[in-house]
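J.: Attaching a predicted model along with its sequence, questions to come.
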Amino acid sequence: MSCMHSPMSLMTHAVAIAGLTVGDPVERRPQPLSVELGPGIVDNIFDGIQRPLESIAKLTQDVYVPRGVDVPSLDHNKQWRFTPVSFREGDPISGGDIFGTVHENDILHSHKIMCPPNVFGTVVKVYGHGTDGHESFTLDDTVLEVRDDTTGTTHKLGLSHFWPVRKPRPVAEKLAGNVALQTGQRIIDALFPSVLGGTCAVPGAFGCGKTVISQALSKHSNSDAIVYVGCGERGNEMAEVLCDFPELTMTINGQEVPIMKRTTLVANTSNMPVAAREASIYTGITLAEYFRDQGSSYI
């Protein structure tokens, strides 16, 4: 929703408007559609606007998403073991700087906690091991305080931050691809090789095996993270993906580890509104850019 001229507003909606009536109050949010970026993204299933489908199903005990349900995208009650690195009080800091790490799971051992791209200034206080004795934090806790030297305001940074899906996360430059993407499929690696950082397309008709190839890359490729966006797929196809992916495993140090430990699923079927399906693409891109900023390779 975007306000044009008071007292008039222009609304763009992605759900049914049967509940709207003349005279309903309109509240303008201070930010566009944004996603929450932080620990807990992997091993999760979202819809196109980053609503956690598994959490909603457990809360409502229903197969449908009820109208008006409000669940945080990431788990704000889970404790994460935070270890501050590099920065001390008085050090300058800017967007993209890594000021701590969190142990995510057996595959993503070090989830890097970064300063949001739109924050810069001087470190005022650092929380965590070696300072005030606290090591475990939730996403609601403050782990770093930064003072903006221009405005004098203090930003309280946590383990997560929000970023608009329509705004690309800034980069200094685009590096040329020089590392091969190992898919684990000899026919692809031999005849259709690609590089990490490249772009690939798998066209085909119904039932030709496009999903099989995507699952094979998710299981055997040499990438660090997987963001699977099911945009406009038929409901039964997306249901198959949601059932199959949690059962896939990969071998890490001689142990079978669920592939969902490095995978994020964004599900948006063809019966969803066009605006919601379009948003799912940008949601998946933003999640993938977050992994890229950590120095991870992703598919």
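T.: It's in.

J.: Every contact and neighbour count from this point should use C-alpha atoms.
T.: Noted.

J.: Tell me the buried residues in the lengthiest helix in the chain?
T.: In the chain, with assignment by DSSP state H, the single longest helix is helix 274-293. In terms of neighbour count (16 or more other CA atoms under 10 Å), helix 274-293 has its buried residues at 276-293.

J.: Which residue ranges of the stretch 101-250 of the chain form strands?
T.: With DSSP state E, counting those that start in this stretch, the ranges of strands along the stretch 101-250 of the chain come out as 111-114, 121-126, 136-137, 144-147, 154-157, 161-164, 226-233, 249-252.

J.: if we can go back for a sec, contacts for the longest helix of the chain?
T.: Here helix 274-293 makes contact (CA atoms under 8 Å, 6 or more residues apart in numbering) with 13-14, 35, 37, 47-50, 96, 163, 165-166, 168-169, 225, 227-229, 231-232, 266-270, 297-299.

J.: what about 7 Å?
T.: Contacts of helix 274-293 with the rest of the structure, by CA atoms under 7 Å, 6 or more residues apart in numbering, involve 14, 35, 48-49, 165-166, 169, 227, 229, 231-232, 266, 268, 298.

J.: Check it against this one:
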Amino acid sequence: MEGKIVKVSGPLIVAEGMGDAEMFDVVRVSEHKLIGEIIELRGDKASIQVYEETSGIGPGGPVYSTGSPLSVELGPGLIEAIFDGIQRPLDKIYALGTSRIERGVEVAALDREKVWEFLPIAKAGDKVAAGDFLGYVQETALVKHYIMVPNKLEGTVEWVYEGPARVTDVVAKVRDAAGEIHEITMLQKWPVRRGRPYKQKLAPTEPMITGQRIIDTFFPVAKGGVAAIPGPFGSGKTVVQHQLAKWADAEIIVYIGCGERGNEMTDVLMEFPELKDPRSGEPLMKRTVLIANTSDMPVAAREASIYTGITIAEYFRDMGYRVAIMADSTSRWAEALREMSGRLEEMPGEEGYPAYLSSRLAEFYERAGLVVCHGGEGRTGCVTAIGAVSPPGGDISEPVSQATLRIVKVFWGLSAPLAYRRHFPAIDWLTSYSLYVDQLTDWYNKNVDPDWKNLRQAAMQLLQEESELEEVVRLVGIDALSLKDRLKMEAARSLREDYLQQNAFHETDTYASGKKQVGMLKLVLEFYRKASAALEQGADFSDIAKLPVREAIGRAKYVEEKDVEARYQEISRQLDAELEKLLA
């Protein structure tokens, strides 16, 4: 079907003669065949958001409807790939001999010529249904890529292939109940705006261990949970997401650079291939999909990138993998919504954002979760979504931050003052929260330490009381505090500087296991408890503050994982001996 352009307004084009088209159909605009998507229909007029530069396009040009919604290609070749917001492979486009994406360029998302070794799991005569494994491809050293029976198909396997094959080659034939033969290739397509189906959604009960002490101990996120990282410019949102991508116990990482500055996205593209996966020693890219959508790309493409990323994440979830998706940042995505809404002349909501901002954000985050996948194995998979938010000036009262906070259950609020003091991760322990703590307590008590919840509460209370005491100090000076309160501030300082502060570039301190985290926390709290007892027995406060063991507690973060237990017991004995000597 062909329509005609009647109006061009930046990335928004209005075309007439589109009466047979449907919402969210993909269209090709003008002789350049620019990719666009229908976002509004009024009679035979369609409003189209174009994902490429529209300069030079004018009224009268043709619009061709493809008759299908915006979809992603799913199959072997996703891992290690770098796509733009609408799943065009950037390395393949670069290989065409251009440093910029030419308008109307058409390159298949998955390589049609690459040969993969397909190994069957199902055999002729097997009864199969949607989601069952037919076979697999060893896509990288870290990822086994399973080929599943497509959605809504059920029947008997007539034939399964074994050997080298391209993604478009038929690898299995399934006969349905009506007797029709379905030929199945390794390549499937899925509309990005529609969540992939599953049998059942489960309540998450296990944390996604990140190795970052402030996250795992104080504000954990569950596997299949949703978290937001709001913070002003320079407070470390991207660094936190890099740490999570590297260390979180997720098997697949989908990283979306959604409208971030070009140099920041360049850093990601340059660094990720160099990073080593700490568990296997292989490059981190061997289990990563990158979607690079920088600020200089058309604003409309930012919106598509979020949906492209979450659909790829759901695809690997359906294989039974634990997937973590990082969106950096959803504020840029919301700006795209605001611009397109303005061009559609819709009634604006707060600060010009569309009235449906909250529902669109909810649609994205609701696609995360722990689910029972389709397939006879009864396997579970999960998508954990972590979205960075970049509020102007760090003001989280603005609409995108507030809409996000109403949806997510974990809030890691980044603080500019902490970042300026070189305290990283700059997550503010007084404003951040996790609503998963009660659900995860049993897991922590069983797998980390039986006293985990009480240790966490004691540490949080110490930090809260320090904040209140700091108000007093600012008003009347530290000399107005009692010796007990001064000791409390010393212990809280140790908790902040020795425990919460973590060096991402130090090979030992960059990651702390649960056992190490609890050991460090016990040392700090033990010092406070025993020093308080010594103070009551007449020990001098200045002598307690200068104890040599305090330096040993401060350096506990640099102890190797294998030496943690022995070294921490040694520090505990040193503390007892020094306090005993002080009281003598």
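T.: On my side now, so go ahead. What you see is a predicted model; the values in this text were computed from it and never measured.

J.: so what number do they get for TM-score?
T.: The TM-score (TM-score structural alignment, normalised by the length of structure 1) is 0.89; 286 aligned residues with a CA RMSD of 2.2 Å.

J.: Where does the aligned residue in structure 1 for residue 104 of structure 2 sit: helix, strand or coil?
T.: Using TM-score structural alignment, the partner of residue 104 of structure 2 in structure 1 is residue 68. Here residue 68 of structure 1 is recorded as coil under DSSP: H, G, I helix; E, B strand; the rest coil.

J.: count of neighbours near residue 68 of structure 1?
T.: Residue 68 of structure 1 has 6 neighbours, counted by other CA atoms under 10 Å.

J.: what about it, distance to residue 77 of structure 1?
T.: From residue 68 of structure 1 across to residue 77 of structure 1, the span is 21 Å (CA to CA, to the nearest Å).

J.: Just send the contacts of helix 274-293 of structure 1 back as CSV, with neighbour count and distance to residue 220 of structure 1 too.
T.: As requested, the contacts of helix 274-293 of structure 1 are exported to CSV (neighbours: other CA atoms under 10 Å; distance: CA to CA, whole Å):
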residue, neighbour count, distance to residue 220 of structure 1
14, 14, 36
35, 21, 28
48, 25, 26
49, 23, 29
165, 22, 29
166, 15, 31
169, 18, 28
227, 22, 15
229, 23, 18
231, 23, 23
232, 19, 25
266, 28, 20
268, 27, 25
298, 21, 13
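
J.: Output the residues you listed in JSON lines; the columns should cover distance to residue 197 of structure 1.
T.: Below are the contacts of helix 274-293 of structure 1 laid out as JSON lines (distance: CA to CA, whole Å):
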{"residue": "14", "distance to residue 197 of structure 1": "32"}
{"residue": "35", "distance to residue 197 of structure 1": "23"}
{"residue": "48", "distance to residue 197 of structure 1": "24"}
{"residue": "49", "distance to residue 197 of structure 1": "25"}
{"residue": "165", "distance to residue 197 of structure 1": "20"}
{"residue": "166", "distance to residue 197 of structure 1": "21"}
{"residue": "169", "distance to residue 197 of structure 1": "16"}
{"residue": "227", "distance to residue 197 of structure 1": "14"}
{"residue": "229", "distance to residue 197 of structure 1": "18"}
{"residue": "231", "distance to residue 197 of structure 1": "21"}
{"residue": "232", "distance to residue 197 of structure 1": "25"}
{"residue": "266", "distance to residue 197 of structure 1": "21"}
{"residue": "268", "distance to residue 197 of structure 1": "25"}
{"residue": "298", "distance to residue 197 of structure 1": "8"}
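
J.: any idea what residue 28 of structure 2 aligns with in structure 1?
T.: Matched to structure 1 by TM-score structural alignment, residue 28 of structure 2 sits unpaired.
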